[in-house]
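Undergrad: no letters, just coordinates:
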């Protein structure tokens, strides 16, 4: 049995199925609608409420969001959702890297970021981002309580099987179902195992006014701590430490972190002291090796389902938005659906996979514990030539649809 859903035969427009109603899936659905499809988003959870804490978006993410709704022929520039999302976040006044004792290792001030990269990073609640994307898309597009258990495809149709016994059919399928993607698992045939990265990440949002502070990453012996200002006098922070898988969930988070970061520079201990246990989430970090095959026929992947990344570049959601924009553009260009999907994959694979590898490397470097290794890491950051460093950041923070 196939659920009616919106669009399809009722509108005469082709129908697109998206598995997953996180930022990747919702942005993809907006792009598919702009490309002439009627999207149906299938979400396994009972609702799309306040899951997660906060996240950061960089200039390439906002440029991609604007491109999702823009006219590639040069008409109405659109980009309304990008403006909405930008207004939800607090711009970080630059970006810094410090040692655990507060010594400045790298500094990219806000004027440089705005002139070289087109903007700064912003931090916002994940729930606010999801809410804005869903409002833009329309609540009737998302079907909750719809857990995908598999799919089948023919030359001209794709059907998703759901856990409740129902099915949904469409002209294409996009797996936006994250790190443990069911769509990807079937594509890869079970030969694509997760591996534990060696550490969890704790995240929290608390009332702590950082003023017009830059985004900050501090690095110590086997530990990292990130800090971003948010709207309404709040702060978003994250921390990582090497631990066996599953251990972090059984520790008293604030007590454990407060002890571990007690001698770090201000305001790291003060921010932790201001955070209640219920405001802290911990997630074990898993990764997969980058792969070249993201789809077949009328099926493709976006976001973490395609290129799951460790969080150290803050590019996970940013790259998902780039996926959504490029996929929408390729589908607008009038080629068959399978051709458009392969073009999208070819356009995105090299960049997304390269950033996945870079994030993994940074995560490994951040876990160095030996004093000599930490000293070498600090020297590497401090002595890195400014020109190449800015060019590297410019490449990461730039988005091009082609």
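TA: Done, it's in. Remember, predicted model here, so these are calculated numbers, not experimental data. Numbers count the residues shown, from 1 in each chain.
Undergrad: from here on, contacts and neighbour counts on C-alpha atoms
TA: Noted.
Undergrad: same for the strand ranked longest in the chain, what does it pack against?
TA: The longest strand of the chain (DSSP state E) is strand 195-207. Packed against strand 195-207 by the contact rule (3 or more C-alpha pairs under 8 Å, 6 or more residues apart in numbering; DSSP states H and E) you find strand 54-57, strand 234-240, strand 280-287.
Undergrad: use this one as the comparison:
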């Protein structure tokens, strides 16, 4: 094992960028995380954290602090819109984590001295000895390595691999919110309903409530706001014959609290790295959230990149990382495509179970 020495700039302070900072710091690098937003703010609601994700976070040195996210361990089960449970192969247990809480934990571990906001990367110039990063405010800085962890519409990816713009996944929309809610919500079991609609209502560790409604092939109306669009799909998830307070929770949500996303994905790309620049997380492989492991896979990227940089100099380490990740995501995409094409709720659950067990049991190099 060699002692890595150098400075790395990480574009993006989301969960993957912060995880990458911890991983590369453990590899011996001085880390500089740069976020274009004026402050660290994770949008979204909850993450399903699988056993392999906990292992990756422990490898990044967060084992003792993981109790701070106060996640609940649960067995993954699904119901149909009548409330009946699907009889499926056992899945690995999950933990439900409030996304902003995990982000805050990672940011605290990185430390404010190594993290700056309001720094939007607009360009970089790579040479034999390093990379110079240019920002929208006219500033620039130098490093030995640049990591693009800047998400779905990555500027780093646009420069490194032109023509790889994200694209919408035909008619796939998601509505979600977190709110105080005192009503009985049940066991939090996700529902796979009619017309390719999926939804869940769950209690978070702090007592608040999270609901999520998603639909493939959705047709939206300009005359309806996000809350109305979500309400229009509740009947696909609940036939009214069993206790499920999804409609009540949506009705109790202020319109401005409803987050709506038209799901976009990054096509499979053949170039993740040059000699001094590399991609991680959604910047390299954003896929539909129906696979339930986007953040988990990005955290895995962070750990693998750190492992490669501990074993080799920067250029060969990035080449090894690229080879590892491209091979890994060839299998992930095969599973994702299979799940997206599932003709029935039961077939989706069966394929999801197969994917999660593969993810849980597979080993990266």
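TA: Cool, the structure landed. Here the structure is a predicted model, which is why all the values come from computation and not from measurement.
Undergrad: just the TM-score for the two chains, thanks.
TA: Remark: TM-score between the superposed chains equals 0.87 [TM-score structural alignment, normalised by the length of structure 2]; 354 aligned residues with a C-alpha RMSD of 2.6 Å.
Undergrad: enumerate every residue touching the closest residue to residue 227 of structure 1 other than its chain neighbours.
TA: Using C-alpha to C-alpha, 6 or more residues apart in numbering and skipping residues adjacent in sequence, the residue nearest residue 227 of structure 1 is residue 237, 4.4 Å away. Residue 237 of structure 1 sits next to 203, 204, 205, 225, 226, 227, 228 when contact means C-alpha atoms under 8 Å, 6 or more residues apart in numbering.
Undergrad: got CSV for the residues you listed, with distance to residue 51 of structure 1 and neighbour count too?
TA: Listed next are the contacts of residue 237 of structure 1 as CSV, based on distance: C-alpha to C-alpha, whole Å; neighbours: other C-alpha atoms under 10 Å:
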residue, distance to residue 51 of structure 1, neighbour count
203, 12, 22
204, 13, 24
205, 13, 26
225, 22, 24
226, 20, 20
227, 20, 26
228, 19, 29
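Undergrad: ok, so of those, who is nearest residue 400 of structure 1?
TA: residue 228 (26.6 Å; C-alpha to C-alpha).
Undergrad: please say which position in structure 2 the residue nearest to residue 227 of structure 1 maps to.
TA: Matched across to structure 2, residue 237 of structure 1 falls on residue 211, judged by TM-score structural alignment.
Undergrad: distance of that match relative to residue 292 of structure 2?
TA: 15 Å (C-alpha to C-alpha, to the nearest Å).
Undergrad: same check, this time on residue 280 of structure 2
TA: Taken as C-alpha to C-alpha, the span from residue 280 of structure 2 to residue 292 of structure 2 is 17 Å.
Undergrad: show me which of these two is the more surrounded one.
TA: residue 280 (29 against 17; other C-alpha atoms under 10 Å).
Undergrad: relative to residue 23 of structure 2, how far out is the more buried one?
TA: 12 Å.
Undergrad: find residues that contact each of these two.
TA: With C-alpha under 8 Å, 6+ apart as the test, residue 280 of structure 2 and residue 23 both reach residue 302.
Undergrad: nearest to residue 297 of structure 1, of the contacts of residue 237 of structure 1?
TA: Closest to residue 297 of structure 1, out of all of these and judged by C-alpha to C-alpha, is residue 203, at 38.6 Å.
Undergrad: which ones are touching that closest one?
TA: 53, 54, 236, 237, 238, 239, 280, 281, 282.
Undergrad: which of the residues you listed are retained in structure 2?
TA: For these, the aligned pairs still in contact in structure 2 (both residues aligned by TM-score structural alignment, their matches' C-alpha atoms under 8 Å) are 53, 236, 237, 238, 239, 280, 281, 282.
Undergrad: same list (those) but as a markdown table, adding distance to residue 84 of structure 1.
TA: Formatted as a markdown table, those follow (distance: C-alpha to C-alpha, whole Å):
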| residue | distance to residue 84 of structure 1 |
| --- | --- |
| 53 | 19 |
| 236 | 20 |
| 237 | 23 |
| 238 | 25 |
| 239 | 29 |
| 280 | 27 |
| 281 | 26 |
| 282 | 29 |
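Undergrad: ok, back up a step: got the helices and strands packed on strand 195-207 of structure 1 as a markdown table, with distance to residue 308 of structure 1 columns?
TA: A markdown table is the format used below for these (distance: least, C-alpha to C-alpha, whole Å):
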| stretch | distance to residue 308 of structure 1 |
| --- | --- |
| strand 54-57 | 16 |
| strand 234-240 | 18 |
| strand 280-287 | 6 |
